[in-house]
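**Q** coordinates for the following, if possible.
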Amino acid sequence: MMILNNLCNEAEIENVTVNPEVTVEKANQFITEVKSFIPKLIDFGIKAVIALIIFIVGRFVIKFILKCIGRFFEKSKLDTGVRNFLNSFIKILLYIILLIIMLDTVGVKTTSFVAVLGTASLAIGLSLQGSLANFAGGVLILILKPFMIGDYIVVNSAGVEGTVNKIDIFYTTIISPDNKRIVIPNGNLSNSSIINCTALGKRRVDIKIGISYDSDIEKAKKIALDTVNQIDLVIEKENSFTFVESLDESQITIGIWAYCNSADYLKTKYLINEKVRMAYKKNDIEIPYNQLVVHMN
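**A** Just a heads-up that it's a prediction; the model follows:
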């Protein structure tokens, strides 16, 4: 049996014939492909070296540009958060430009790369629309500085007011007079009218007090003015002023203007109300109030 198998194998080997022409043709084809590939390889190598040189020079140029921008930011007295953000943004942008130049040098078509990058940026922008609005609002607030930490602001659109405690890139935190922590998105703040009550360092306190029609108006005005000017928290006393605000149905409304430091506003306002009321009571100046009269037949 083994002898039979050996005979069969020898027969198969004898049937396998080698065609020299086919072998030579394939060898020539391989050599031709190698020869045609070598110039492309050399060309790519040259471009790669040029791209590497561009990268090295580009890094040096980027560092120089960022150094110049950093000096400019220091002189501009921008907020630290804004400086860091703008510096990082410009750095990323410059490196993206450098990458595109390198790819174009090597021979990669950058038009499709830029298109993909633009599409990705658009998709990210749409998905983070609210956050980007808050981010842009935070940058505007930090650059334009409509208010600063420690300022007392009134946000009409949100119906809140308080002292600015913290300004972040996305949110601003204020502390209300009753010690509540309020966090407001910067996008809303940048699109709202904001009253900065402490920007000028002083505030005018406006008080309205009603007196009866039987009271002496001049006497009431003088008592109110003298009382206000005796309060230590009142500044620029020469600018304090009392006047007849209006003639109402059941009272004459006396207006009082007085100035104080912004930090003392509420304390001064409440103190004026208390002191003027006590002075009117002492000098028999009647402050009318609504009364219910019931007639019994």
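**Q** only C-alpha atoms for contact and neighbour calcs from this point on.
**A** OK.
**Q** neighbours of Asn5, just the number please.
**A** Neighbour count of Asn5, defined by other C-alpha atoms under 10 Å: 10.
**Q** secondary structure element for it?
**A** Assigning secondary structure by DSSP states H and E places Asn5 in helix 2-15.
**Q** mind giving me the packing neighbours of that helix?
**A** The helices and strands touching helix 2-15, judged by 3 or more C-alpha pairs under 8 Å, 6 or more residues apart in numbering; DSSP states H and E, number zero.
**Q** which is the succeeding secondary structure element to it?
**A** helix 20-76.
**Q** can you give me the helices for the protein?
**A** In the chain, the segments counted as helices under DSSP state H are 2-15, 20-76, 80-106, 110-127, 129-144, 186-190, 217-229, 265-282.
**Q** the structure of the following sequence is requested for comparison with the preceding one:
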Amino acid sequence: MPEFSTDEASKYLDLYIIPFAINLLIAIVIFVVGRIVVNIIVKIVGKLLAKSSYDEMLVDFIMGIVRSILLLFVIIAALDQLGVDTTSLVAILGAAGLAIGLSLQGSLQNFAAGVMLLVFKPFKSGDFVDAGGVSGTVKGISIFTTTMNTPDNKEIIVPNGLIYSGAITNYSAKETRRVDMVFGIGYGDDLKKAKTILEEMVAAEERVLKDPAPTVAVSELGDSSVNFVVRPWVKSADYWGVMFDFTEAVKLRFDQEGISIPFPQMDVHVHKEGE
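**A** Predicted coordinates for the structure are as follows:
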């Protein structure tokens, strides 16, 4: 084992040990102070986002991203103080990030769509929507997927990319909706009487709004019927109830008043040769 003289040991101490110890101490200070500064910045960002209307999940996610990026800079600065080649480290991290991004291209698309959904909020939890080829009540929106419950109580998890890339119909976005119904009567029935009956029934329905005014009008002279459109406005929550109840009530009332509701039919005339 080689022996060092006092001068050599002192020289080794001055050239290597003391500078490294100083750099290590400075690197520790950079890391500790950097973490404190990062926490302060993250708290400020969190307070600013909390004052906005952004979803809580999005706020937490943004804060996590900001914290991770700032801590990465702090770590690189501390390693640079120790003499580590941070240029190569950054290049390696960039290459790794590119490789991961390419392998998770679909997931990143869902992630980006999730961020857009949480920022712009085309719908919220509890809304009934038609999106991504699925109709249902939104139960939750995460960064990558949206969970819906269908009317027959099936839970469907839809990728956010599929939702944001297509049309989104939000049936709960407005407080009121128009119920579009069509009722046909026979050509031999009293048209004015049928119209009066429909107008009376709409006026008697308590769930129908007075403003906007409902519409009852002849819309078509069909192949086997004269068709009325009945378009009352209701609160969104009453939409299906009014449609189902009113359709049943019209059938019963027309039967009572002797007004027929024709169904498609075909008359076949047979002609014998020689007649």
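**Q** can you give me the TM-score here?
**A** Aligned and superposed, the two chains score 0.88 in TM-score terms (TM-score structural alignment, normalised by the length of structure 2); 270 aligned residues with a C-alpha RMSD of 2.5 Å.
**Q** circling back to that earlier point, most tightly packed of the helices of structure 1?
**A** helix 186-190 (a mean of 21; mean count of other C-alpha atoms under 10 Å).
**Q** equivalent range in structure 2 for that one?
**A** Aligned by TM-score structural alignment, helix 186-190 of structure 1 falls on residues 160-164 of structure 2.
**Q** what lies in contact with that stretch?
**A** 109-114, 117, 131-133, 143-146 (C-alpha atoms under 8 Å, 6 or more residues apart in numbering).
**Q** check the fit of it onto structure 1 and give the mean distance.
**A** Stretch 160-164 of structure 2, aligned to structure 1 and superposed, deviates on average by 1.1 Å (mean C-alpha distance after the TM-score superposition for structure 1).
**Q** Ser236 of structure 2 matches what in structure 1?
**A** Under TM-score structural alignment, Ser236 of structure 2 pairs with Ser262 in structure 1.
**Q** now do the contacts for that match.
**A** Cys197, Thr198, Gly201, Lys202, Arg203.
**Q** hey, where'd the strands end up in the stretch 151-275 of structure 2?
**A** Applying DSSP state E, counting those that start in this stretch to the stretch 151-275 of structure 2 gives strands spanning 155-159, 169-170, 176-178, 181-185, 215-221, 226-231, 233-235.
**Q** what's the angle between the first one and helix 105-120?
**A** By that I understand strand 155-159 of structure 2. Computed by axes from the mean of the first three to the mean of the last three C-alpha atoms, to 10 degrees, the angle separating strand 155-159 of structure 2 from helix 105-120 equals 100 degrees.
**Q** by contact count, what packs against strand 155-159 of structure 2?
**A** Applying 3+ C-alpha pairs under 8 Å, 6+ apart, one finds that strand 155-159 of structure 2 contacts strand 145-149.
**Q** mean per-residue distance, the strand it packs on versus structure 1.
**A** Mean for strand 145-149 of structure 2 is 1.6 Å (mean C-alpha distance after the TM-score superposition for structure 1).
**Q** again with stretch 63-79 of structure 2
**A** Stretch 63-79 of structure 2 sits 0.9 Å off on average (mean C-alpha distance after the TM-score superposition for structure 1).
**Q** what residues does that stretch touch?
**A** 26-28, 30-31, 34-35, 38-39, 42, 45-46, 86.
**Q** redo that, cut-off 7 Å
**A** If you take C-alpha atoms under 7 Å, 6 or more residues apart in numbering as the criterion, stretch 63-79 of structure 2 is touched by Ala27, Ile30, Phe31, Gly34, Arg35, Val38, Val42, Val45, Gly46, Thr86.
**Q** cool, thanks, talk later.
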